[in-house]
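A.B. asks: sequence isn't available, so here's the structure alone:
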């Protein structure tokens, strides 16, 4: 254990001096996959149709992100997908958790100020979420593994997460079930405490990472939060083409709590509209 901390300390001092001596910038590419369990309820949908819908939902929640970072700030953006033949909407139709939680847009993190801003579109309206970064109580471990060319160390933390419950929204009530039953149960969102598992490399000693993750003594290369896994697939240090790391500024400014409230109201509207149509549309949520 002593050798492990000595190694991290040496690498951080050496790399820190090197980075301060230059106009430091880096670029990391991440592959993100979110597991979606979608309940079709009692709707009479052919099995081949269900399979097609689940495949579209899966593709909609498999994304590539690019993190451009310097010593104090970063911008995390989704890489656009080319539309596949026979698909509409450039990646398939299906519930996208990011839009409802406010993490689907351009995410700017400033570690020095401990704030983040996200420009996000929700059902045709642009919002700018401006809030304080959450500080997780990371528990450092000695377990290590190779991710690409970098040695990464394990860290864990406990976090309360809030996710939209798409199955509750697009589930048609059965016989004797009231349309308002889900509302009474508060099922628009699922709130649960999960263990976050992250892998960071002290070879790049900055406090950055994918999404809203940060606060470890090295760039976070991989993270898992129960249903979403994000893994770094490529790193470029000091790329020849510099990217201006600039906070987004367009959109209606709201806090994360305000955005969550707006999102929950929109989800209720979606549920009511879907059920007023009698569940028609084959369960193809946007």
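C.D. replies: Received the coordinates, thanks. Source: prediction; values computed, not measured. Numbers count the residues shown, from 1 in each chain.
A.B. asks: going forward, measure contacts and count neighbours with C-alpha atoms only.
C.D. replies: Noted.
A.B. asks: surely residue 216 touches residue 199?
C.D. replies: No: between residue 216 and residue 199 there is no contact under CA atoms under 8 Å: 9.3 Å.
A.B. asks: okay, these two: which has more neighbours?
C.D. replies: Taking neighbours as other CA atoms under 10 Å, residue 216 and residue 199 compare with residue 199 leading, 27 against 23.
A.B. asks: wait, that one touches residue 152, no?
C.D. replies: Yes: using CA under 8 Å, residue 199 is in contact with residue 152, at 5.5 Å.
A.B. asks: residues shared between the contacts of the two?
C.D. replies: Shared contacts of residue 199 and residue 152, defined by CA atoms under 8 Å, 6 or more residues apart in numbering, are found at residue 221.
A.B. asks: hey, where'd the strands end up in the chain?
C.D. replies: For the chain, the strands defined by DSSP state E cover 26-34, 62-69, 73-78, 106-110, 115-122, 125-132, 139-147, 150-164, 189-201, 219-224, 228-237, 252-254.
A.B. asks: contacts for stretch 66-74, please.
C.D. replies: Outside stretch 66-74, the residues that touch it by CA under 8 Å, 6+ apart are 24-30, 75-79, 108-112, 206, 208-210, 243, 245.
A.B. asks: can you point out the buried residues in that stretch?
C.D. replies: 66-71, 73-74 (16 or more other CA atoms under 10 Å).
A.B. asks: and the longest helix along the chain, how far out from the chain's middle?
C.D. replies: Looking across the chain with DSSP state H, the single longest helix is helix 256-276. How far helix 256-276 lies from its chain's middle: 20 Å, per CA atoms, centre = their mean, to the nearest Å.
A.B. asks: below is an additional structure, to be compared with the one above:
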């Protein structure tokens, strides 16, 4: 009888780890005081009025994370026509392109287009600080983890604080964008004023998701890509 229970437990474990699935995330920006920033910008009153109108009506944007035991692929779902109109702050904060992660090869790739050229950017992993703080997201108990992301901007490097809520009840260490490496699946993530929440989780132990690694684009490191963007930016300014 004990042997039967033992084999049953092994079967359950194998079933869990052979699962693949997908998560649909809603992405939105956390409301902040835009009025002060808009008033300080050196733009016309017409432009300020337009910005106030746009920023008050920011619809959520939807993204999909597909994963199996070793790989994941993250991309924006096909936007609806209403999402294509005008400026969307959430889309701007999320950035362009798709993200691919392979944990067995310790590889994270960000495929994106810039200035008409395709790039395949190698991303390094983040160092997480795990905590015992927890909360319930749907039926899952989630734990808080934090890290920092440094983004290259026009004025140099900017630090973005990142908070992730992951559940070890779903034993896959993936998450949205290039965030991964936690003891479970990330169901909620805040990067600066950007907030992503899992709205639908589909697990399918019977059919593994096939994920194709992106291969198109010039292969560069993140440091090399930032240097290319900076050089193009300053070249444009000189021409103008």
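C.D. replies: Looks like it arrived, so ask away. Since we're looking at a predicted model, the values are computed, not measured.
A.B. asks: now the TM-score, please.
C.D. replies: In this superposition the chains share a TM-score of 0.78, using TM-score structural alignment, normalised by the length of the second structure; 223 aligned residues with a CA RMSD of 3.0 Å.
A.B. asks: to residue 11 of the first structure, which of the strands of the first structure lies closest?
C.D. replies: If you check each of the strands of the first structure against residue 11 of the first structure by CA to CA, strand 189-201 wins as the nearest, at 9.8 Å.
A.B. asks: matching residues in the first structure for stretch 135-144 of the second structure?
C.D. replies: Using TM-score structural alignment, stretch 135-144 of the second structure lines up with residues 145-154 of the first structure.
A.B. asks: quick check, residue 90 of the second structure in a helix?
C.D. replies: Yes: remark: residue 90 of the second structure belongs to a helix, assigned using DSSP: H, G, I helix; E, B strand; the rest coil.
A.B. asks: residues near it, how many?
C.D. replies: Look at residue 90 of the second structure: counted by other CA under 10 Å, it has 20 neighbours.
A.B. asks: list the buried residues for the longest helix of the first structure?
C.D. replies: 256, 259-260, 263-264, 266-268, 270-272, 274-275.
A.B. asks: JSON lines for the strands of the first structure, including distance to residue 96 of the first structure?
C.D. replies: Below are the strands of the first structure laid out as JSON lines (distance: least, CA to CA, whole Å):
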{"stretch": "strand 26-34", "distance to residue 96 of the first structure": "9"}
{"stretch": "strand 62-69", "distance to residue 96 of the first structure": "10"}
{"stretch": "strand 73-78", "distance to residue 96 of the first structure": "13"}
{"stretch": "strand 106-110", "distance to residue 96 of the first structure": "15"}
{"stretch": "strand 115-122", "distance to residue 96 of the first structure": "11"}
{"stretch": "strand 125-132", "distance to residue 96 of the first structure": "16"}
{"stretch": "strand 139-147", "distance to residue 96 of the first structure": "28"}
{"stretch": "strand 150-164", "distance to residue 96 of the first structure": "9"}
{"stretch": "strand 189-201", "distance to residue 96 of the first structure": "13"}
{"stretch": "strand 219-224", "distance to residue 96 of the first structure": "18"}
{"stretch": "strand 228-237", "distance to residue 96 of the first structure": "12"}
{"stretch": "strand 252-254", "distance to residue 96 of the first structure": "21"}
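A.B. asks: for residue 97 of the first structure, find the nearest of those.
C.D. replies: strand 150-164 (6.5 Å).
A.B. asks: so what's the residue count around whatever residue of the first structure lines up with residue 80 of the second structure?
C.D. replies: Counting by TM-score structural alignment, residue 80 of the second structure lines up with residue 82 in the first structure. Neighbours of residue 82 of the first structure under the rule other CA under 10 Å: 9.
A.B. asks: gap between the nearest residue in space to residue 82 of the first structure that is not next to it in sequence and residue 215 of the first structure?
C.D. replies: Among residues not flanking residue 82 of the first structure along the chain, residue 90 sits closest, at 6.1 Å (CA to CA, 6 or more residues apart in numbering). Using CA to CA, to the nearest Å, residue 90 of the first structure is found at 34 Å from residue 215 of the first structure.
A.B. asks: so which of these two has more stuff around it?
C.D. replies: residue 215 (20 against 15).
A.B. asks: matching residues in the first structure for stretch 183-192 of the second structure?
C.D. replies: Using TM-score structural alignment, stretch 183-192 of the second structure corresponds to residues 217-226 of the first structure.
A.B. asks: who touches the matching stretch?
C.D. replies: 12, 147, 152, 194-210, 213-214, 229-232.
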